[in-house]
Structures are given as structure tokens and as C-alpha cells.
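K.L.:
coordinates only, sequence not included:
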């Protein structure tokens, strides 16, 4: 339906990672075979991510690099300048995916303006693809309806066993957009969940791997964050786990609408 470029099934999230920590994390991930790196202006680590890319032997054209513009820079000119700044910090000529990190609070900046500018960034070659993050069903429909919106390929949203986010996931998939799920491990909370532990024991893997397998089985790209090579490796291996219909249903039942990323400027979420 849309001009959709396939996102790698798993990527490395870099939220909360700074300086040498993020350099080491990205370096390790690339050496293990990750080819999707997710950062953002708000993370204040683009320069360090760029340093890791520069040091890596992996060719630039084999890496899918995502960054995001913060909601205070959504005015069209500011948005374009912010992505130019991101490319400079990352040390690249372009990113593979540029996202609007959050919709404009209270629609202070008209959506037609910033989605149009996002598409201008694509047309100028600052990014290969464009998308949004943390958009509700209504906001997504509005974004798709304005000029430039037809080029959106993804909505990056919070998804983990305690927040299945079914309404938005189903709507994105119905519209032909790839869903990218952040915080798929619920900042580590999945490790203490008895159901995930039990299913993990049956497969000989960790609860975290089961959580990732569950998200991936829903055709959602996962971008877990990890600084430890052994965890990065196990996250990669989770993509090969096949869960039974009964196991999927048991994990489905863990959904309790537990939202972790919910700042005061967030939109009114879908149920």
C-alpha cells in the first residue's frame, strides 16, 4: 500500500546510553550482526553513536540508522535544521529513517506543517525513509491524510507483554505501516514474570527472549537496549524462537495496560 522499505526485524535501542557506554554498545552490536541502530536527538548521544559507526568495519550502506526529532523542533524550518544537525553529529550524509519522536503537544504546531517538513527532509536526501513515534490512531490517520504522509513507513510505539497496545498495532498494520516496538522488555520487568519464566524454561531460554519472541511474532520490529554483548547476542537469538498458539495466548493475557513512557506532554492514548 505504501512505499515501505523493510526494517530489520531487530535493532539496538540506545535510550539512556551516553558517551563511551553507547560507543561500546553500538560497537559490540555491530560486531554481533546487528544492522539496525536506533537513536534520537533527545538521547543526547548522536555524536557518540556516530563515533561507533566511524570506528566500525561495517559499511555504512549495510546499516539501517534511525534518529528522531524532538517535539520542540517541529516548526518546519527547525525540523529540517534539526535533521541536518543530526547528520552532522552522526557523521553521515543521511539517516535511513527519520521520525517525529512525539506529536506536537496540544497541536501547537499544525501536523500538516511538520509532516510536510519531514517529507521535505526525505526529498532533500537527509533521510531515506520517514515515520512517526507515539502517535495514536487518530493522529496516525491525520498524518497519513496530509501531503507527505503517504511516505510514512512506521509508527514507533511502546510494546511489551504488559502493554500489548493492540488498538494502535492493529490500525498501523491495517494501514500498511510497520510497527516498531520500543521498551520490549519493559525496562527489565519481564525477567520477574512467572509466565515468561515458565515458558522460557520450556524452551531453554530466558524470560527476556520469550518477551522478544512474542513481540516479533506479532510482526513488530523490536529495538531492545543492552550494553552487554551476551545480552545482545541472546536478544538476536530470540528472533529464532517459535512460540505455540497456547504460549502466545498465555503471554497475551499478561496485558495490563502498563505504560512506562508517559510524559505529561503525551497524547491521549487509545485504550
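P.N.:
Structure received. Quantities reported herein were computed from a predicted structural model and do not represent experimental measurements.

K.L.:
can we go C-alpha only for contacts and neighbour counts from here?
P.N.:
Noted.

K.L.:
Would you confirm that residue 37 contacts residue 65?
P.N.:
Yes. The criterion here is C-alpha atoms under 8 Å, and residue 37 meets it with residue 65 at 5.1 Å.

K.L.:
Can you report how many residues lie near residue 230?
P.N.:
12 (other C-alpha atoms under 10 Å).

K.L.:
SS state for it?
P.N.:
helix (DSSP: H, G, I helix; E, B strand; the rest coil).

K.L.:
Quickly note the distance from it to residue 142.
P.N.:
As judged by C-alpha to C-alpha, to the nearest Å, residue 230 and residue 142 stand 42 Å apart.

K.L.:
Over to residue 154?
P.N.:
In terms of C-alpha to C-alpha, residue 154 sits 14 Å off from residue 142.

K.L.:
Over to residue 55?
P.N.:
Counting by C-alpha to C-alpha - residue 55 and residue 142 are separated by 41 Å.

K.L.:
These two: who's more crowded?
P.N.:
residue 142 (15 against 10).

K.L.:
Tell me which residues touch that one, please.
P.N.:
Contacts for residue 142 were tallied using C-alpha atoms under 8 Å, 6 or more residues apart in numbering; they are residue 111.

K.L.:
and it, which of the three is it?
P.N.:
Applying three-state DSSP: residue 142 is helix.

K.L.:
And for residue 115?
P.N.:
helix.

K.L.:
these two touch, right, it and residue 140?
P.N.:
No. Contact between residue 115 and residue 140 fails when scored by C-alpha under 8 Å: they sit 10.9 Å apart.

K.L.:
the more surrounded of the two?
P.N.:
residue 115 (30 against 21).

K.L.:
any idea how far that one is from residue 153?
P.N.:
13 Å.

K.L.:
same deal with residue 130?
P.N.:
6 Å.

K.L.:
Compare these two (neighbour count), which wins?
P.N.:
More neighbours surround residue 130 than the other of residue 130 and residue 153, with 29 against 25 (other C-alpha under 10 Å).

K.L.:
Quick check: next helix or strand after the host helix or strand of residue 22?
P.N.:
Using DSSP states H and E, residue 22 sits in helix 19-32. As assigned by DSSP H and E, the chain's next helix or strand after helix 19-32 is strand 36-38.

K.L.:
ok, and here's another one to check against it:
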């Protein structure tokens, strides 16, 4: 019998348009050679134009999904995304207690279109309960500001942003600098407070970038499940998401998704 591939569990919301959330995570995990599993936290009505509605699942539904997977199948890495409200954040943080697998926390606060995906009252629970469970936290610059009050606008300010996030307890933080205005390079900073790893890639002139944050965090989780170190996983995920952005395509009337299958070959025109 075939040996099963590494198993990765995503705990996140559904994107009905298929570009972000659970859908993006599972596509990424498949593309990178792992078996993706899911705990659904919320359902969104979402398309290329934005989020038209969002509904949280009950905490007990989230708890039962998680236990069903972990107690029978197990996971070699876990990724968290949209958790919506304070009760769900606290529930997921409790479920992660005692887990030996690495945890990637994407502290999703707003959608690509600026729609809120995290209740204001949940921020403190993210800071105090969820971030301390993270092997790697992957906030973008808006999420850094939301969580810490630190607003980074240049590459030189990324270490200060990372320090502010690390103060809340994750072992590593990857500050995503895609929103920086300076330069033609997309630069991210990965650090544990001691070592700094600067990840650089060319910026692609493509507006269809829906799902980049979910995709990057899911890719890190997949590569950690395959045995990579945190710096190795971050570098591999950066390469994967850069290719996915370059291949992003129009879908609907707004911002289309990145192409999660860009590396799988075949005619994808």
C-alpha cells in the first residue's frame, strides 16, 4: 500500500469564489504534495468584487471537526486563517494546546477588498491566546498595525514591526511586505528575534492577487509538514506564491485569484 503523504490541517473560513480561505489552502497543499484536511470556521458569500456576507459556525462545530481529524488521522502541521470572532479564536487556541505539530497562524483581519473578517473584540484574544501558540505568524502590514499599533511603510521599518509581533509570543514571525510602496521587489522579513531572513522576489504587474496571504501561510504549513525548517519553508513558500501571483488570472469583474496549480504542468491557458 502507498505511504500516505504528509497531512496538513487548515482551520479557516470558506471563500465561495474559490480564491482564498479553505479553498486556497487545500489547493496549495495538494500542489505541494501534501494531504489537506479542513476545519471550517465560517462561511462567506464572496466573489471577485468582495465579501457580501459572512456567518460564523458554532464553537462546538469547530471543536468537533478539529478533534475528528486530529484524534483519528493526525496532522504534521496546522494552519489557521479566518477565525471571525473572539469565541472561535479562543476555541481554536485551546484546541492547539498540547499539539506537537508546527502551527502557522495567519491572523486574518480584512479581505483583499478591505472587508472585515475579524471582530474588533477578537483582537485581544488573538494577541494573548493564539499568537503564543504559533510556530510562525504571517501578518501583512495592515494586520501588524491592527494587532500592535505599529505601522511599517518602508523596508527599513520591517524589523520594528516584527519585534512588535514577536512580543506577543510566536516563535517566528514572517512580516509580509507586499504592501510596501518602495522598490520593484516584494520583500518579506522572517525572524525569531535573533536571526533575520530577508525574502525577496520581483513584483509582477498583475492585479489578480486574491488569496496571496492564505496561499503563503498554507504553503509554509505544507513544507513544514514535509520536514523543512522554518527558514526553508518560508523560502519555498515565497517561491511558490511568487509563481502563483505571476500566473494569476481574471475571474469575474473584480480581482481574480492567484493560480495555485501553476507548478503542476499541463496546458493551463
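P.N.:
All right, it came through fine. On a predicted model such as this, the values are computed, not experimentally measured, just so you know.

K.L.:
Give me the TM-score for this pair.
P.N.:
Overlay of the two chains. TM-score (TM-score structural alignment, normalised by the length of structure 2): 0.40; 154 aligned residues with a C-alpha RMSD of 5.0 Å.

K.L.:
re the thing from before, quick one: buried residues of the helix holding residue 22 of structure 1?
P.N.:
Under the neighbour-count criterion of 16 or more other C-alpha atoms under 10 Å, helix 19-32 of structure 1 has 21, 22, 23, 24, 25, 26, 27, 28, 29, 30 buried.

K.L.:
Just send those residues back as JSON lines, with distance to residue 215 of structure 1 too.
P.N.:
JSON lines is the format used below for the buried residues of helix 19-32 of structure 1 (distance: C-alpha to C-alpha, whole Å):
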{"residue": "21", "distance to residue 215 of structure 1": "26"}
{"residue": "22", "distance to residue 215 of structure 1": "24"}
{"residue": "23", "distance to residue 215 of structure 1": "27"}
{"residue": "24", "distance to residue 215 of structure 1": "26"}
{"residue": "25", "distance to residue 215 of structure 1": "22"}
{"residue": "26", "distance to residue 215 of structure 1": "22"}
{"residue": "27", "distance to residue 215 of structure 1": "25"}
{"residue": "28", "distance to residue 215 of structure 1": "23"}
{"residue": "29", "distance to residue 215 of structure 1": "20"}
{"residue": "30", "distance to residue 215 of structure 1": "22"}
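
K.L.:
ok, so of those residues, who is nearest residue 217 of structure 1?
P.N.:
residue 29 (22.1 Å; C-alpha to C-alpha).

K.L.:
My understanding was that that closest one contacts residue 22; is that so?
P.N.:
No. Assessed by C-alpha under 8 Å, residue 29 of structure 1 is found out of contact with residue 22, at 10.3 Å.

K.L.:
mind listing the helices for the stretch 151-271 of structure 1?
P.N.:
Using DSSP state H, counting those that start in this stretch, the helices of the stretch 151-271 of structure 1 run over 166-174, 194-203, 207-217, 229-237, 245-252.

K.L.:
typo on my end, it should be structure 2
P.N.:
Counting by DSSP state H, the segments of structure 2 that form helices are 21-31, 59-72, 86-96, 123-125, 141-148, 158-166, 212-225, 230-246.

K.L.:
quick one: the longest one to helix 212-225, angle?
P.N.:
Here the directions of helix 230-246 of structure 2 and helix 212-225 differ by 140 degrees (axes from the mean of the first three to the mean of the last three C-alpha atoms, to 10 degrees).

K.L.:
Enumerate the positions of helix 230-246 of structure 2 that are buried.
P.N.:
Quick answer for helix 230-246 of structure 2 (16+ other C-alpha under 10 Å): 230-231, 233-246.

K.L.:
any idea of the angle it forms with helix 21-31?
P.N.:
Going by the same axes, to 10 degrees, helix 230-246 of structure 2 makes 110 degrees with helix 21-31.

K.L.:
What is the burial count for residue 213 of structure 1?
P.N.:
24.

K.L.:
ok, it to residue 221 of structure 1 distance?
P.N.:
10 Å.

K.L.:
got it, and residue 116 of structure 1?
P.N.:
25 Å.

K.L.:
neighbour count winner among the two?
P.N.:
residue 221 (25 against 17).

K.L.:
The more buried one contacts residue 181, correct?
P.N.:
Yes. Using C-alpha under 8 Å, residue 221 of structure 1 makes contact with residue 181 at a distance of 5.8 Å.

K.L.:
Now do the shared contacts for the two.
P.N.:
residue 215.

K.L.:
correct me, but residue 22 of structure 2 touches residue 40?
P.N.:
Yes. Residue 22 of structure 2 sits in contact with residue 40 when judged by C-alpha under 8 Å, with a separation of 7.4 Å.

K.L.:
Flag every buried residue along the lengthiest strand in structure 2.
P.N.:
When structure 2 is parsed with DSSP state E, its longest strand is strand 35-47. Buried residues in strand 35-47 of structure 2, defined by neighbour count with 16+ other C-alpha under 10 Å: 35, 36, 37, 38, 39, 40, 41, 42, 43, 44, 46, 47.

K.L.:
relative orientation of that strand and helix 212-225 in degrees?
P.N.:
180 degrees.

K.L.:
Which other helices and strands does strand 35-47 of structure 2 contact?
P.N.:
Counting contacts by 3 or more C-alpha pairs under 8 Å, 6 or more residues apart in numbering; DSSP states H and E, strand 35-47 of structure 2 packs against strand 7-15, helix 21-31, strand 50-56, helix 59-72.

K.L.:
Quick check: which of these is nearest to residue 199 of structure 2?
P.N.:
Using C-alpha to C-alpha, the nearest of these to residue 199 of structure 2 is helix 21-31, at 19.6 Å.

K.L.:
If I take the closest one and strand 7-15, what angle do their directions form?
P.N.:
Using the same axes, to 10 degrees: helix 21-31 of structure 2 against strand 7-15 is 150 degrees.

K.L.:
other SSEs contacting helix 21-31 of structure 2?
P.N.:
strand 7-15, strand 35-47, helix 212-225.

K.L.:
try it again with 10 Å
P.N.:
strand 7-15, strand 35-47, strand 77-80, helix 212-225, helix 230-246 (3 or more C-alpha pairs under 10 Å, 6 or more residues apart in numbering; DSSP states H and E).

K.L.:
Do me a favour and get the end-to-end distance for stretch 27-36 of structure 2?
P.N.:
Rule used - C-alpha to C-alpha; the end-to-end distance of stretch 27-36 of structure 2 is 8 Å.

K.L.:
go on, stretch 197-210 of structure 1?
P.N.:
End-to-end for stretch 197-210 of structure 1, by C-alpha to C-alpha: 8 Å.

K.L.:
try stretch 43-52 of structure 2
P.N.:
11 Å.
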